[in-house]
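Novice: coordinates only, sequence not included:
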């Protein structure tokens, strides 16, 4: 397998894991869905968990790059960008293949806080919190660390609500709550 075939395997595995979950997806199904032999798969990844970690790293990079770029396209100032995050979420929720957050799923399926997959899922959330904290500071918010935590909580709650309830407009509702928090922090 050429090095770019490894990347292709990770991309295809990401789609399968996102659609079907981690524990529900065995290596045999991955062989069928990716078109990569089990021998080739194990040549690059000794275990399914190693493949999952590679998938999570790719998803983290892809999602955060899209999320930040989209927020910057939607708004110019840090305060407006904090609110635009929820507009970007709304766009994601309306995608045909939206199935929630892969990192929430990973944390739920691998609940041991020391498991590498759980740690990787937590790292994604930590990086998003860092991004929100930076925007809160740039916006001049009082208590930027606390505000960032509150906004991340709204973001995560909107994702879960979009997946489980499939009614209303959780991104809009979270944005309205975020606007109140932001207004108070900028007062």
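Specialist: Yes, it's here. If you're wondering where the values come from, they're calculated on a predicted model, not measured in any experiment.
Novice: rest of the way, CA atoms for contacts and neighbours
Specialist: Noted.
Novice: Next, the buried residues of the top helix by length along the chain.
Specialist: In the chain, with assignment by DSSP state H, the single longest helix is helix 48-74. For helix 48-74, a neighbour-count test (16 or more other C-alpha atoms under 10 Å) marks 48, 51-57, 59-60, 67-68, 70-72, 74 as buried.
Novice: Next: stretch 125-140.
Specialist: In stretch 125-140, counting by 16+ other C-alpha under 10 Å, buried: 125, 128-137, 139.
Novice: for stretch 15-28, same thing?
Specialist: Neighbour-count burial for stretch 15-28 flags 15-18, 21-22, 25 (criterion: 16+ other C-alpha under 10 Å).
Novice: how far does the following helix or strand past the longest helix of the chain sit from the chain's center?
Specialist: Next helix or strand after helix 48-74 toward the C-terminus (DSSP states H and E): helix 78-93. Offset of helix 78-93 from its chain centre (C-alpha atoms, centre = their mean, to the nearest Å): 14 Å.
Novice: who does helix 78-93 touch, helix- and strand-wise?
Specialist: helix 48-74, helix 116-139, helix 144-164, helix 170-186 (3 or more C-alpha pairs under 8 Å, 6 or more residues apart in numbering; DSSP states H and E).
Novice: circling back to that earlier point, kindly calculate the angle that the longest helix of the chain makes with helix 78-93.
Specialist: Counting by axes from the mean of the first three to the mean of the last three C-alpha atoms, to 10 degrees, helix 48-74 lies at 120 degrees to helix 78-93.
Novice: Tell me which other helices or strands helix 48-74 touches.
Specialist: Going by 3+ C-alpha pairs under 8 Å, 6+ apart, helix 48-74 lies up against helix 3-20, helix 78-93, helix 102-109, helix 116-139.
Novice: Quick one: the ones you listed as TSV, columns for distance to residue 148 too.
Specialist: Formatted as TSV, the helices and strands packed on helix 48-74 follow (distance: least, C-alpha to C-alpha, whole Å):
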stretch	distance to residue 148
helix 3-20	27
helix 78-93	9
helix 102-109	18
helix 116-139	5
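Novice: so which of those gets nearest residue 170?
Specialist: Of all the helices and strands packed on helix 48-74, it is helix 78-93 that lies closest to residue 170, at 7.8 Å by C-alpha to C-alpha.
Novice: Put this next to the previous one:
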């Protein structure tokens, strides 16, 4: 039986550091193994704290999952904006760059797809707090894509955003079904270019 009693290190861990350790552990384990498959005991053990420390920081596992998804959301949009920043003032190139970067990321050996898609599959109840986090992330993505599509002078920015969002979801799925670096992932940037060409007046270079 695993001994989950506090260790000397755990007793010395401050509250902010305990929270950080727990979030780092949850980030690794939830993404790699799935939220439902990972119990709080495993998170506590990986974090090097005790179970009481977890419940001082998070009132439940659901709260920990929501905090994990908040971090995922922040990282997701940091990556998106990093792609956009490569081509200041050129929204068409910004959109294309995002798909190039996504295809590269989705081809990494340790890529496990979109954490929000993964969580949505694990929690079918749309009223679950984790599903609220999923909905918020996807709504923000659609809004950002719509803004970029509008800046690119798409005839119908909302329609282009929907098409690109569907392509993004397809890349996520292909990474897990066909595998890293597969043909469908590598086709993503080409498909994005075709969609943008069809929707925007300026030629795509």
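Specialist: Right, received. Where do you want to start? Worth saying up front: this structure is predicted, and the values here are computed from it rather than measured.
Novice: hmm, back to that, looking at the helices and strands packed on helix 48-74 of the first structure, which is nearest to residue 160 of the first structure?
Specialist: Between residue 160 of the first structure and those, the tightest spacing by C-alpha to C-alpha is seen for helix 102-109, at 8.6 Å.
Novice: returning to what we had before: I'd like the helices and strands packed on helix 78-93 of the first structure laid out as JSON lines, including distance to residue 91 of the first structure.
Specialist: What follows is those, written out as JSON lines (distance: least, C-alpha to C-alpha, whole Å):
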{"stretch": "helix 48-74", "distance to residue 91 of the first structure": "10"}
{"stretch": "helix 116-139", "distance to residue 91 of the first structure": "18"}
{"stretch": "helix 144-164", "distance to residue 91 of the first structure": "12"}
{"stretch": "helix 170-186", "distance to residue 91 of the first structure": "9"}
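Novice: Between these, which one is closest to residue 110 of the first structure.
Specialist: Of all those, helix 116-139 sits nearest to residue 110 of the first structure, with 5.6 Å by C-alpha to C-alpha.
Novice: returning to that earlier point: so which of the helices and strands packed on helix 78-93 of the first structure is nearest residue 95 of the first structure?
Specialist: Of these, nearest to residue 95 of the first structure by C-alpha to C-alpha is helix 144-164, at 11.5 Å.
Novice: so how far does the closest one sit from its counterpart in the second structure?
Specialist: By mean C-alpha distance after the TM-score superposition for the first structure, the fitted helix 144-164 of the first structure averages 0.6 Å away from its aligned residues in the second structure.
Novice: Which stretch of the second structure lines up against that helix?
Specialist: Aligned by TM-score structural alignment, helix 144-164 of the first structure corresponds to residues 157-177 of the second structure.
Novice: right, and the helices and strands packed on helix 78-93 of the first structure - which one's nearest residue 87 of the first structure?
Specialist: When these are compared by C-alpha to C-alpha, helix 170-186 sits nearest residue 87 of the first structure, at 6.7 Å.
Novice: Contacts for that closest one, please.
Specialist: Residues from elsewhere that reach helix 170-186 of the first structure (C-alpha atoms under 8 Å, 6 or more residues apart in numbering): 79, 83, 86-87, 89-90, 139-144, 147, 151, 154-155, 158-159, 161-162.
Novice: let's see it at 6 Å
Specialist: With C-alpha atoms under 6 Å, 6 or more residues apart in numbering as the contact definition, helix 170-186 of the first structure has outside contacts at 86, 90, 141-142, 154, 158.
Novice: Next: stretch 33-50 of the first structure.
Specialist: So stretch 33-50 of the first structure is contacted by 12, 31, 51 (C-alpha under 6 Å, 6+ apart).
Novice: Would you mind putting the residues you listed into a markdown table with distance to residue 184 of the first structure alongside?
Specialist: Listed next are the contacts of stretch 33-50 of the first structure as a markdown table, based on distance: C-alpha to C-alpha, whole Å:
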| residue | distance to residue 184 of the first structure |
| --- | --- |
| 12 | 44 |
| 31 | 52 |
| 51 | 44 |
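Novice: Looking at those residues, which is nearest residue 106 of the first structure?
Specialist: Closest approach to residue 106 of the first structure among the contacts of stretch 33-50 of the first structure (C-alpha to C-alpha): residue 51, at 12.8 Å.
Novice: circling back to that earlier point, what's the mean deviation for the longest helix of the first structure versus the second structure?
Specialist: So helix 48-74 of the first structure averages 1.3 Å relative to the second structure (mean C-alpha distance after the TM-score superposition for the first structure).
Novice: what distance separates that helix from the centre of its chain?
Specialist: How far helix 48-74 of the first structure lies from its chain's middle: 7 Å, per C-alpha atoms, centre = their mean.
Novice: what does stretch 165-172 of the first structure give?
Specialist: Taking C-alpha atoms, centre = their mean, one finds the center of stretch 165-172 of the first structure at 18 Å from the center of the full chain.
Novice: Give the buried residues for it.
Specialist: For stretch 165-172 of the first structure, by 16+ other C-alpha under 10 Å, it's 170-172.
Novice: now do stretch 31-47 of the first structure
Specialist: Buried residues in stretch 31-47 of the first structure, counted by 16+ other C-alpha under 10 Å: 31, 34, 36, 41, 45.
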